[in-house]
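Chemist: pasting the sequence and the predicted model now:
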Amino acid sequence: MSAYNWQKSSYSTEGANCVNIAAAPDGTLRLRESDDPGVILAATRVGLSALLSSIKELDIAGA
């Protein structure tokens, strides 16, 4: 497995659980949770964008 340049949101504080994201050489994205960095998910940019849009809609509906 190649080494990824993992990034986390600037909204995350030290010690907080967060999702890290990295770009893979093939153009897809890699996601992992800081609590379990050994489990890595792959996603396309379109797929991740659709997921985030859905989450935003759910948040607005729940407000």
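Modeler: Everything's here; your move. Numbering: from 1, shown residues only.

Chemist: please count neighbours and contacts with C-alpha atoms only from this point.
Modeler: Fine.

Chemist: might you report the residue contacts of Arg45?
Modeler: The contact partners of Arg45, by C-alpha atoms under 8 Å, 6 or more residues apart in numbering, come to 28-29.

Chemist: how close does it sit to Arg30?
Modeler: 10 Å (C-alpha to C-alpha, to the nearest Å).

Chemist: then Asp59?
Modeler: Distance, Asp59 to Arg30, by C-alpha to C-alpha: 24 Å.

Chemist: more neighbours: which of those two?
Modeler: More crowded of Asp59 and Arg30, by other C-alpha atoms under 10 Å: Arg30, with 18 against 10.

Chemist: this is the comparison structure:
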Amino acid sequence: MSDRLVWRKSSHSNSEGGNCVEVAVTPETVHIRDSKTPDPPHLTLPAPAWSAFVGALRARES
């Protein structure tokens, strides 16, 4: 499955492609990996859990 995922780098990545978090999203799951180690394994979460995590981070920023 991971070879068919489309990975996106964090918007906080530097212009030289520095170390960052990459995310690939499917309707059911969100996959997270470190750009320094793109080969599996990577973290896979149910989409609702990821949404809750991001929502909590955003609430903390306000």
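Modeler: That came through, no problem. Everything numeric here is computed off the predicted structure, so don't read it as measured data.

Chemist: TM between them?
Modeler: Overlay of the two chains. TM-score (TM-score structural alignment, normalised by the length of structure 2): 0.64; 59 aligned residues with a C-alpha RMSD of 2.3 Å.

Chemist: what's the burial count for the residue mapped onto Val23 of structure 2 from structure 1?
Modeler: Structural correspondence for Val23 of structure 2 with respect to structure 1 (TM-score structural alignment): Ile21. By other C-alpha under 10 Å, the residues close to Ile21 of structure 1 number 20.

Chemist: show me what contacts Ile21 of structure 1?
Modeler: Contacts of Ile21 of structure 1 by C-alpha under 8 Å, 6+ apart are 6-8, 29-32.

Chemist: SS state for it?
Modeler: strand (DSSP: H, G, I helix; E, B strand; the rest coil).

Chemist: roughly how far apart are it and Thr44 of structure 1?
Modeler: Remark: distance between Ile21 of structure 1 and Thr44 of structure 1 (C-alpha to C-alpha) = 12 Å.

Chemist: if we can go back for a sec, how about the match of Val23 of structure 2, nearest residue that isn't a chain neighbour?
Modeler: In this structure, Ile21 of structure 1 finds its nearest non-sequential neighbour in Leu31, 4.7 Å apart by C-alpha to C-alpha, 6 or more residues apart in numbering.

Chemist: and what of Gly38 of structure 1?
Modeler: Arg32 (7.6 Å).

Chemist: and what of Asn5 of structure 1?
Modeler: Ala22 (5.7 Å).
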